[in-house]
Every structure is written in structure tokens, then in C-alpha cells.
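A.B. asks: what's the 3D shape of this:
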Amino acid sequence: MTSPRDIRLPLRVSTAVLSWGALLVLFALATPAAVFPADVHFSPDGGIRRHLLRAIRDSRHRIDVAVYHITSFELAQALVAARDRGVRVRILTDQEKARADGRAMRIFRAASLPVRTLGVSDQSLMHHKFAVFDDRVVATGSYNWTQTAERASYENVIFLDDPALVARFAEEFQRLWRSSRE
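C.D. replies: The predicted structure is shown next:
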């Protein structure tokens, strides 16, 4: 015959296991399927340029920029400074925008920064707006790297450091770079 003491021990163990199991299930339900660390900024005057400048300054190895329109003097200078400290910088922009004799393009040409273009017809635009920093962070959104985008337009940029997302943007940049022209 089984004593009451023999019955309590397995019951206590079962209750403990069930309690831990319930906690794990609750934790799993409360946690999103994927967590993407993100830092979101808006303009006008939301400091997007300041955050891009910080990402450029913090980069140590490579910066790949694919932006439709670049006229920001400060961002252009920061990219040249990054290259001067040994960071590999590549810029991909729209063909028509690169032809415009803007201040940023003059800075890039004077510094011999590699700028390539896409957009071979009136129907085709290189309309991306993203940059990959050291294959660790991507900045993407509606923001062109212009004074108007910073001060007047309603724009956004999200900085992501999820390795899978960063890798996708890096792959897209490589694909575009291979099919671009100088």
C-alpha cells in the first residue's frame, strides 16, 4: 500500500514542472517571433542628418550608399573624411541626379570618390535610399541626402542592425553596383 508521503513527492515535482512549463509558454507568447533592433527618425528637423553623420563617423571599414539624390554638403564631406581615414566608400545614385552639378557631386569628384549611376532612360530611376555601414547597420527610408529633406520635407529613416536585414541590403547594393556605370 502507498503512503500519503509517496504520493506527495511526484505531485510536487509535477506541479513544479507544470509551473515552469506554463511560464515558458507565457514568455514565448509574449515575445514577438522576430525582434529587430531599430532606431527611427523623422524630418523635418528630426535630426536624421545628425544620425547619418554619426554612422559615417563610427564606420571603420566600409560605407555603401545607394541614394537617389545627394546634395548635403555635410554628408558629402563626412564621406570624404571617412575615405581619408581608410574607410572604403562607394556611392550609387541616379544618373540624372549625378549629372546635376550639385555641391556634393563636385566634392565627390574632387576627392575621387567612386560614384556610379543607374537609370538608363526617362522611365528608369535609381530610387533607393539606403546606406550600409560596416556590414553591421543599415539606414533606409524615404530620406534623400538633401537640405530639403532635412529642413522642409516629411521624411523618415530607420537604422537597423539585424544581421539578416543588413545582409539583404548589402547584397542589393552589390547587385546594383555590378550593373551600374561610372
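A.B. asks: going forward, measure contacts and count neighbours with C-alpha atoms only.
C.D. replies: Will do.
A.B. asks: where do the helices of this structure begin and end?
C.D. replies: In chain order, the chain shows helices spanning 4-30, 48-58, 73-84, 95-99, 103-110, 147-151, 163-178, with DSSP state H as the criterion.
A.B. asks: which of the ones you listed sits closest to Leu125?
C.D. replies: The minimum distance between Leu125 and the helices of the chain falls on helix 95-99, with 7.9 Å, by Cα to Cα.
A.B. asks: just to revisit the earlier point, can I get the helices of the chain in a markdown table with distance to Asp134 and mean neighbour count?
C.D. replies: What follows is the helices of the chain, written out as a markdown table (distance: least, Cα to Cα, whole Å; neighbours: other Cα atoms under 10 Å):
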| stretch | distance to Asp134 | mean neighbour count |
| --- | --- | --- |
| helix 4-30 | 32 | 11 |
| helix 48-58 | 9 | 18 |
| helix 73-84 | 12 | 18 |
| helix 95-99 | 24 | 18 |
| helix 103-110 | 20 | 16 |
| helix 147-151 | 24 | 19 |
| helix 163-178 | 10 | 16 |
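A.B. asks: before we compare anything, build this one as well:
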Amino acid sequence: MDRSQIRNMLLQTFEDFQMTRSERSALNQIFSHVSLTDHNLSLIRNEAFQIFREHKPAGVPDGQALSWLEDLIKILANTNTKEAALSSEALFSPHDDCSHRICRLISSARKKFDICVFTITDDRITEAILGAHARQVQIRIITDNDKSFDLGSDIERLERSGIPVRTDQTEYHMHHKFALFDSEYVLTGSYNWTRSASLNNSENLVITNDPQLLVRFESEFEKLWNGFVV
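C.D. replies: Predicted structure coming up:
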């Protein structure tokens, strides 16, 4: 099953933003006769996230369209095939474990990653982001407007390089710290992307490929991205 076949099949079930019983049954039948390797599972998830981003009408509540995405993830998880092993890890600061792991994830990104963080002042992470941008990885950044003007903030530098950036313009703070890599891994935790977090603070960082968490964080990113107009 190639990418175009997968996309067409998923688009047919996305027309009304929810899966009927017959559609779920049909997908179960199809997937039960296909060798779902780790690569194929990743391909299907990528196409599903892409359809969710591109085809959800602005007037449709996120929760309504999200139910389609969650149904698909459940079908993949329940199919009697070779399922990608669940993988999670936790890291802590101070010390450089967190920052080095973020840089390695950025450097290993193949197609795209989305960043949603309060602030970025760690030049090592910024250089890794710019390196990914140079090799034409698609990147989007959401951050807080107040922190983007702080001394040492790298947001303006990243935006000048051509990376799309959107900021929270409200009186409150966009205080998230998470990132999504190739629709395969989500990174989250208290860890701020700053040198002080690496050198001094007690922080945590969690990385997982749990598909249900990926769905939730992907939805949150898209909601914020569409809400923070340029």
C-alpha cells in the first residue's frame, strides 16, 4: 500500500470528521491484511496528521475532528499486526542531559518538527534548529510574546532565518514547553530551552512515542498556531 492509497483511504473516512462503524470495520479488515511495519505505521500516522491539519474546516470544533484521529490511532493499536514498540524516557537537569537530548532530536528530524516553548535562549539548541532549517526540514515555532524580547532570546534570529514563528499576543503567557518530531515523538516537561535551565535549574524532560499523546499535543499545537495569527 503506497502513500497515495493510504491518503485516499483516510480522506474517505474524514469527510464527516468521525468514523462510522462500517468505516472502522473496513479499516480493521484492510490493516489486518497489510504488513504494518514500524515504517508503515509511521506513514499512516503522518498522513492522518497531515489530513487533520489541511482539511479540518475552521468552523468545526477541534474535539469533533479530533475524535476521528483518536479512532484511527485506536484501530492501529488494536490491529493484530506488528505494532511499533512504545518508547518513553525521562531526563533531568541541572547538567546538559536535557539540552543534548533536545539537540539530538532536532538533528535527527527527517521532515518536520513543531516547537511550542515559552522561550529559547540556549544557543546550542538554536544552532541545531538552524542546522535543521538549512537541510530543509519544515519547522514552526510558537512562543510567548513577552519572552521573545528578553535579553538573550533567539526568537528574532530564528524568525529572520525564515522559520515561521507565531507568538501569544494576549496579556497572559503561552507557557507550554513541548515539541513534536516527524509526527513520531513528543517532547514535553518543565524544562525551559535556556542555559540557566541546563546549568542551574531542577527541571524535567519526557520524550515518548505514545500515539494517543501525540494526537493530543498535535491538536493543541494546531489550535494555538491557528489562534495566534501573524
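A.B. asks: want to try a markdown table for the helices of structure 1, with distance to Arg116 of structure 1 as columns?
C.D. replies: Formatted as a markdown table, the helices of structure 1 follow (distance: least, Cα to Cα, whole Å):
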| stretch | distance to Arg116 of structure 1 |
| --- | --- |
| helix 4-30 | 46 |
| helix 48-58 | 19 |
| helix 73-84 | 15 |
| helix 95-99 | 8 |
| helix 103-110 | 11 |
| helix 147-151 | 22 |
| helix 163-178 | 7 |
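A.B. asks: centroid residue for structure 1?
C.D. replies: Nearest residue to the geometric centre of structure 1 (Cα atoms, centre = their mean): Val138, 1.6 Å.
A.B. asks: OK, contacts around whichever residue in structure 2 pairs up with that residue?
C.D. replies: Residue pairing (TM-score structural alignment): Val138 of structure 1 is matched to Val186 of structure 2. Shown in contact with Val186 of structure 2 (Cα atoms under 8 Å, 6 or more residues apart in numbering): 178-180, 207-209, 213-214, 217.
A.B. asks: returning to that earlier point: closest to Val65 of structure 1 out of the helices of structure 1?
C.D. replies: Closest to Val65 of structure 1 of those, according to Cα to Cα: helix 163-178, at 8.0 Å.
A.B. asks: which part of structure 2 lines up with the closest one?
C.D. replies: Per TM-score structural alignment, the counterpart of helix 163-178 of structure 1 in structure 2 is residues 211-226.
A.B. asks: can you tell me which of the contacts of Val186 of structure 2 is nearest Asp62 of structure 2?
C.D. replies: Checking the contacts of Val186 of structure 2 against Asp62 of structure 2 by Cα to Cα gives Phe217 as the nearest, at 12.2 Å.
A.B. asks: superposed on structure 1, what's the mean shift for the match of helix 163-178 of structure 1?
C.D. replies: When structure 1 is overlaid, stretch 211-226 of structure 2 sits 0.8 Å from its aligned residues on average, using mean Cα distance after the TM-score superposition for structure 1.
A.B. asks: how about residues contacting that stretch?
C.D. replies: For stretch 211-226 of structure 2, using Cα under 8 Å, 6+ apart, the contacting residues are 49, 53, 62, 66, 69-70, 73, 114, 116, 142, 166, 180, 183-186.
A.B. asks: select only the buried ones of these in ChimeraX?
C.D. replies: ChimeraX command restricting these to the buried ones, with burial defined by 16 or more other Cα atoms under 10 Å:
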select :49,62,66,69,70,73,114,116,142,166,180,183,184,185,186
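A.B. asks: looking at the helices of structure 1, which is closest to Ser121 of structure 1?
C.D. replies: The nearest among those, by Cα to Cα, is helix 95-99 at 9.1 Å.
A.B. asks: what range does the closest one cover in structure 2?
C.D. replies: Counting by TM-score structural alignment, helix 95-99 of structure 1 corresponds to 145-149 in structure 2.
A.B. asks: and the contacts of the matching stretch?
C.D. replies: 118-119, 153-156, 167-169, 173.
A.B. asks: now do the contacts for the closest residue to the residue nearest to the centre of structure 1 other than its chain neighbours.
C.D. replies: Leaving aside its sequence neighbours, Val138 of structure 1 sits nearest to Val132 (Cα to Cα, 6 or more residues apart in numbering; 4.5 Å). Neighbour list for Val132 of structure 1: 62-65, 138-139, 166, 169-170 [criterion: Cα under 8 Å, 6+ apart].
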